[in-house]
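Visitor: Model the structure of this input:
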Amino acid sequence: MDNWIINLFITLGTFIFMEGVAWFTHKYVMHGWLWVLHKDHHQKTPDFFEKNDAFFLIFASPSILLFFFGSRGELNWMFYIGLGILLYGIAYFMIHDVVIHQRFKWFSRSNNKYIRTIRRAHKMHHKHLGRHHGESFGMLFANRKYWQKSQKK
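Guide: Below is the predicted model of the structure:
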């Protein structure tokens, strides 16, 4: 198999794997021992920046390191894992901060079924102001029940 196909699979596989990493981290770390950083995302303050924004740096660090070590000499598998993490981070930012929370007013509210589904799932996550009893910890892939509830009326 050609190298570019292998590298594409590594990048796409990492992108998909990152949804699981994000789900696990959100449920067990952000709503666990690092709730101190995530709390202000559920209990809004008037500030534009949140302590929760620190997770951007936490998630970006492995990508940066993988780009560094994966680009020494010829590009290797580490570079493409770093690329998959970066692409997931961009997608997460666009869906979470731009589309759902509208922290950046780049797009108007969409009536697209996928966007309605993701917004509904995230809304159900945010109905819990505390760290316990949450639901829908993923971001890009929503549970089937949210797809069924976002049918166009």
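Visitor: C-alpha only now, for contacts and for neighbours.
Guide: Will do.
Visitor: Next, work out how far apart the one residue sitting closest to the centre of the chain and Trp35 are.
Guide: Residue closest to the mean C-alpha point of the chain, counted by Cα atoms, centre = their mean, is Tyr92 at 3.6 Å. From Tyr92 over to Trp35 the distance is 19 Å, taken as Cα to Cα, to the nearest Å.
Visitor: any idea which helix or strand carries the nearest residue to Ile100 once chain neighbours are set aside?
Guide: Computed as Cα to Cα, 6 or more residues apart in numbering, the closest residue to Ile100 that is not its neighbour in sequence is Arg119, at 5.8 Å. Assigned by DSSP states H and E, Arg119 falls within helix 113-126.
Visitor: Would you mind pulling up the elements that that helix packs against?
Guide: helix 144-149 (3 or more Cα pairs under 8 Å, 6 or more residues apart in numbering; DSSP states H and E).
Visitor: try it again with 10 Å
Guide: Contacts defined by 3 or more Cα pairs under 10 Å, 6 or more residues apart in numbering; DSSP states H and E place helix 113-126 against helix 35-42, helix 144-149.
Visitor: so the residue nearest to Ile100 makes contact with His96?
Guide: Yes - proximity of Arg119 to His96 meets the contact threshold set by Cα atoms under 10 Å, at 8.8 Å.
Visitor: more crowded one of the two?
Guide: Arg119 (21 against 18; other Cα atoms under 10 Å).
Visitor: To compare against the first, here's the next sequence to fold:
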Amino acid sequence: MYWWGPFLLIATFFVMEFMAWATHKYIMHGLGWYFHKDHHQVEPGFFEKNDFFFLIYAIPSWLCIMLGMMNNNYIAVWIGYGIAAYGFAYFLFHDVYIHRRFKWLRNIDHPYFMAIRKAHKVHHKHLGKAHGECFGMLIVPKKYYREAKRSFAIKKSKS
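Guide: Next up, the predicted model:
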């Protein structure tokens, strides 16, 4: 195993947060609004057109892993793993924890997770594609984290 592989996976994972932010702000709330709209303006059914964006990251991840393995290019393989790891984290945080599309990970009691939910709620207060804020997922604006820490401390002191 190459010593740099896990480092490349972790670096790719963190770069993906900024890629996701840019994609969300400039594509989903831009030309791709047709697919993203039903995520802000809830329509009936389990699946959303917004789920299409999964392919934007799944295909490059799969291609990096598959073509990297076929050509012994392990840099591409580890980058593909990093993209896949971010996709898995996105699924757990966004679809499972924040939007509760599945019935697990509901009772996480920590300021960081509370801040993530708050920032996402602020993002969703805008039903249209304009005037959005908080486009990232894992990096939370400091004001929401500070607010969550205060709420958490108050909650703990009452118990």
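Visitor: hey, where'd the helices end up in the first structure?
Guide: Under the criterion DSSP state H, the first structure carries helices at the ranges 3-25, 35-42, 54-70, 77-93, 113-126, 144-149.
Visitor: want to throw those into TSV with distance to Lys105 of the first structure?
Guide: Formatted as TSV, the helices of the first structure follow (distance: least, Cα to Cα, whole Å):
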stretch	distance to Lys105 of the first structure
helix 3-25	24
helix 35-42	18
helix 54-70	19
helix 77-93	13
helix 113-126	16
helix 144-149	25
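Visitor: Buried deepest among these, which one?
Guide: Most buried of the helices of the first structure by mean neighbour count (mean count of other Cα atoms under 10 Å) is helix 77-93; its value is a mean of 21.
Visitor: In CSV: the helices and strands packed on helix 113-126 of the first structure, plus distance to Tyr88 of the first structure.
Guide: As requested, these are exported to CSV (distance: least, Cα to Cα, whole Å):
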stretch, distance to Tyr88 of the first structure
helix 35-42, 20
helix 144-149, 21
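Visitor: what's near enough to touch His94 of the second structure?
Guide: 88, 100-101, 116-117, 120, 137-138 (Cα atoms under 10 Å, 6 or more residues apart in numbering).
Visitor: Could you identify the residue of the first structure that aligns with it?
Guide: In the first structure, His94 of the second structure lines up with His96, judged by TM-score structural alignment.
Visitor: picking that back up, which stretch among the helices of the first structure comes nearest Gly134 of the first structure?
Guide: Counting by Cα to Cα, Gly134 of the first structure lies closest to helix 113-126 out of these; the figure is 5.9 Å.
Visitor: okay, and that closest one goes to which residues in the second structure?
Guide: Across the second structure, the stretch matching helix 113-126 of the first structure (TM-score structural alignment) is residues 111-124.
Visitor: So which residues lie in contact with the matching stretch, not counting its own?
Guide: Residues outside stretch 111-124 of the second structure that contact it (Cα under 10 Å, 6+ apart) are 39-41, 93-94, 97-99, 108, 131-153.
Visitor: Over to stretch 40-51 of the first structure?
Guide: With Cα under 10 Å, 6+ apart as the test, stretch 40-51 of the first structure has contacts from 35-39, 52-53, 103, 125-131.
Visitor: now for His36 of the second structure: what does it line up with in the first structure?
Guide: His36 of the second structure maps onto His38 in the first structure, by TM-score structural alignment.
Visitor: and the gap between that match and Phe93 of the first structure?
Guide: Applying Cα to Cα to His38 of the first structure and Phe93 of the first structure gives a distance of 16 Å.
Visitor: What of Asn111 of the first structure?
Guide: 19 Å.
Visitor: can you check Leu12 of the first structure too?
Guide: In terms of Cα to Cα, Leu12 of the first structure sits 17 Å off from Phe93 of the first structure.
Visitor: ditto for Val29 of the first structure
Guide: Counting by Cα to Cα, the gap from Val29 of the first structure to Phe93 of the first structure is 19 Å.
Visitor: what sits against Asp95 of the second structure?
Guide: Asp95 of the second structure sits in contact with 89, 101-102, where contact means Cα under 10 Å, 6+ apart.
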